[in-house]
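Asker: how would this look folded up:
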Amino acid sequence: MSTIYPNLLRKVKGVSQKRERVELDDGDFIDLDWSYSAVSNSKKLTVIIHGLEGNGQRQYMLGLARHLNHNGWDSAAINLRNCSGEVNRLYRSYNAGASEDLDRIIKHILTTYTYTNISICGFSLGGNIMLKYLGEGRSLASEIKTAAAISVPCDLYDSLSEINKPKNYIYQQRFINHLKAKLYDRQIQFSDTLTTSDIRACKSLMDIDNLYTSKAHGYENAMEYYSKCSSRQFLKHIEVPSLILNAKNDSFLGDLCYPFDEAKKNPNLFLETPDYGGHVGFYLPNRVYYNELRTLNFFEQPN
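Answerer: The predicted structure follows:
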């Protein structure tokens, strides 16, 4: 219920979004959904990244955007490739390690706008992308001040193993059906690379990652994809103050997704594990949920 109620029954109102299409160097595109605070020419921006099969209109995305907007922050919600309602142009799509796309978006924002205080918040898969981006050793812009990862699967295979358990059967099937539907759309465009029979044969998330996700993004198979893209291995290198908020009752996360040792060793990493919250839930009996309160507090007063 910690996961299902907030994600299926919450209705966030009062967020007005404006879409911007960012053309990428490889010929593809990513759509950003902007929402603004009442502060004229705010210099504070949060870039928000959704989770698996999400988009900029998911309630958890809108809830955070609304809370930020009400407190003087603009927000830019990234719709990862193939997640904005239009099939992307290239065979590749998005994946849990697509930090290069986040890098492109950050650079676009820095060269197009005048924000001096940029924070990043990633939910679930988006949190893994963000942490990987921060810890890969690239030179980060001084405008990036803080970051928050909510319900993040720091070890992708560990999380997959947890999702495969009977308690998550409904969610697992929902993810599989959504991903296969997108693959069927992609097959029409790339029939020489992907066949309907191959898609039909996929019975699990790992099957999909072996057939498509890994191959389309340059990995040999699903296990190599999980190994190279899991953010846990990059946490020790993060230099931007970063919050990881993973609830203890998150049914999608195994033990390896709670990086206690890395947080102890890295003074820039703040791991918080409340007893409740589910997966991207964190319900509170009012308009603002706990993860939204905590994220804004961390961005404005990092510990």
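Asker: when you work out contacts or count neighbours from here on, use the C-alpha atoms and nothing else.
Answerer: Noted.
Asker: ok, and for stretch 114-125, which residues are buried?
Answerer: For stretch 114-125, the neighbour count (16 or more other C-alpha atoms under 10 Å) marks 115, 117-125 as buried.
Asker: including distance to Pro259 and secondary structure, could these go into CSV?
Answerer: Shown next, in CSV, are the buried residues of stretch 114-125 (distance: C-alpha to C-alpha, whole Å; DSSP: H, G, I helix; E, B strand; the rest coil):
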residue, distance to Pro259, secondary structure
Tyr115, 31, coil
Asn117, 27, strand
Ile118, 25, strand
Ser119, 21, strand
Ile120, 19, strand
Cys121, 18, strand
Gly122, 17, strand
Phe123, 16, strand
Ser124, 15, coil
Leu125, 16, helix
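Asker: show me which of those is closest to Lys167.
Answerer: For those, the minimum distance to Lys167 (C-alpha to C-alpha) is 18.5 Å, reached by Ser124.
Asker: what's the closest non-adjacent residue to that closest one?
Answerer: Nearest-residue entry for Ser124: Val152, 4.2 Å, with adjacent residues in sequence omitted and distances by C-alpha to C-alpha, 6 or more residues apart in numbering.
Asker: one more, please, to line up against the first structure:
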Amino acid sequence: MPVIEQSQYDFPSIMNRNRHFSTIYAAMIKRFPTPEYEREKLELIDGDFINIDFLINDPKKAVILCHGLEGDSRRTYNNSCADYFQNKGFSVFAWNNRTCGGEMNRLPRLYHHGAVDDLDAVVQNVLQRGFEEVYMIGYSMGGVQLLNYFGWLKMDERIKAGVCISAPTHIATSAEVLKQGFNKVYLKNFTIDIVKKLKYKAEQFPDFINKDQIDKISSFDEVDQYFTAPLHGFASREEYYQRVSPEFSLQNITTPVLIINALDDPFLGERCYPKTIVQDSSYVYLETPKYGGHCAFPLRNSVHSYAETRAYEFFNSSSDYQYFT
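Answerer: Okay, here's the model as predicted:
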């Protein structure tokens, strides 16, 4: 029964017990310097590319960081996490989904929650460098990509464990929650950024992307129905949500993975806390702190977050399952 009933994250400051304050501070106000990365342009088999930022420390042990929706390798949460694991001796690889990281990709394809082929290209690149232990951390959409990767593909034995932070394991529920109350502010910010990219793509590929439909976007309903689904081979928005929601593949995971989803996360719906499914798994662990917001989890008197320290702890103990239950 790998549901962690008592989270160690119990005592954030009074201000950080407000879900929106924690979320907005972590995303918009907090700053963390970008590590001194090297960057590699990784060519993909379909003729496109993605960019990977990396730091080499331990030649045998690496962590791969997966960013969230409309994020990139150099978002504050990624910078903080990279710094934490670099200080622990890990080599760090922070990758950018197509269209992310400051350089537009070549093809009409964008990115989505089920883009495990691109994530696998990153993983194979890291493994080919000779690393013997590879760990993975995903934030929000990146956490969904990680869970789908673990649930859909057979894992190389060198991939030891993963941690997913603020991961919407049921996409349709999360999309609905973002239409409610103050959450509309987050939705608006996402759609503004997505619309900019779609307009750019419409100029590049007018035969693939209908400019008139871009003006109809008011939520993820339109984004996913008009663009995400058809551009990536899904019959409809509903099929897309069904196929890329990790809720439906968690039972297939056989590599230790920890999901840390705060109960006050404004991005997560009720089906994003899959306790019933996790209780029947020997590999998927679910921790649901009362507080933490979305990709926040601030700690008192620390520049790093609870999510980073907890990920490191999980990686060090992932072979000892009883420790977590």
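Asker: let's have the buried residues of stretch 114-125 of the first structure in CSV, adding distance to Asp25 of the first structure.
Answerer: Compiled in CSV, these are given as follows (distance: C-alpha to C-alpha, whole Å):
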residue, distance to Asp25 of the first structure
Tyr115, 23
Asn117, 26
Ile118, 23
Ser119, 24
Ile120, 22
Cys121, 24
Gly122, 23
Phe123, 26
Ser124, 27
Leu125, 24
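Asker: quick one on the thing from earlier: helix/strand/coil for the residue nearest to Ser124 of the first structure?
Answerer: Going by DSSP: H, G, I helix; E, B strand; the rest coil, the secondary structure assigned to Val152 of the first structure is coil.
Asker: could you do Leu64 of the first structure as well?
Answerer: Secondary structure, three-state DSSP: Leu64 of the first structure is helix.
Asker: that one maps to what in the second structure?
Answerer: In the second structure, the residue matched to Leu64 of the first structure (TM-score structural alignment) is Cys81.
Asker: list the contacts of its match.
Answerer: The neighbours of Cys81 of the second structure, taking C-alpha atoms under 8 Å, 6 or more residues apart in numbering as the test, are 304, 308.
Asker: cutoff 6 Å now
Answerer: With contact set as C-alpha atoms under 6 Å, 6 or more residues apart in numbering, Cys81 of the second structure has these partners: Glu308.
Asker: tell me where the stretch 201-325 of the second structure has helices.
Answerer: For the stretch 201-325 of the second structure, helices defined by DSSP state H, counting those that start in this stretch occupy the ranges 211-214, 220-223, 229-231, 237-244, 275-279, 306-317.
Asker: report the buried residues of the fifth one.
Answerer: Judged by neighbour count (16+ other C-alpha under 10 Å), helix 275-279 of the second structure contains these buried residues: 275, 277-279.
Asker: out of those residues, who's nearest Lys61 of the second structure?
Answerer: Comparing every one of these with Lys61 of the second structure (C-alpha to C-alpha), the shortest separation belongs to Val278, at 27.9 Å.
Asker: counterpart of that closest one in the first structure?
Answerer: Aligned against the first structure by TM-score structural alignment, Val278 of the second structure finds its counterpart in Ala263.
Asker: can you pull up the most central residue in the first structure?
Answerer: Among the residues of the first structure, the one closest to the centroid is Gly126, at 1.3 Å (C-alpha atoms, centre = their mean).
Asker: hmm, back to that, what about the closest residue in space to the match of Val278 of the second structure that isn't next to it in sequence, distance to Tyr113 of the first structure?
Answerer: Excluding its sequence neighbours, the residue lying closest to Ala263 of the first structure (C-alpha to C-alpha, 6+ apart) is Leu269, at 5.1 Å. In this structure, Leu269 of the first structure lies at 28 Å from Tyr113 of the first structure, with C-alpha to C-alpha, to the nearest Å as the measure.
Asker: neighbour count: the two, which is higher?
Answerer: Leu269 (25 against 9; other C-alpha atoms under 10 Å).
Asker: okay but that one is in contact with Phe260, surely?
Answerer: No. In this structure, Leu269 of the first structure sits apart from Phe260 without contact. The criterion is C-alpha atoms under 6 Å, and the distance is 9.8 Å.
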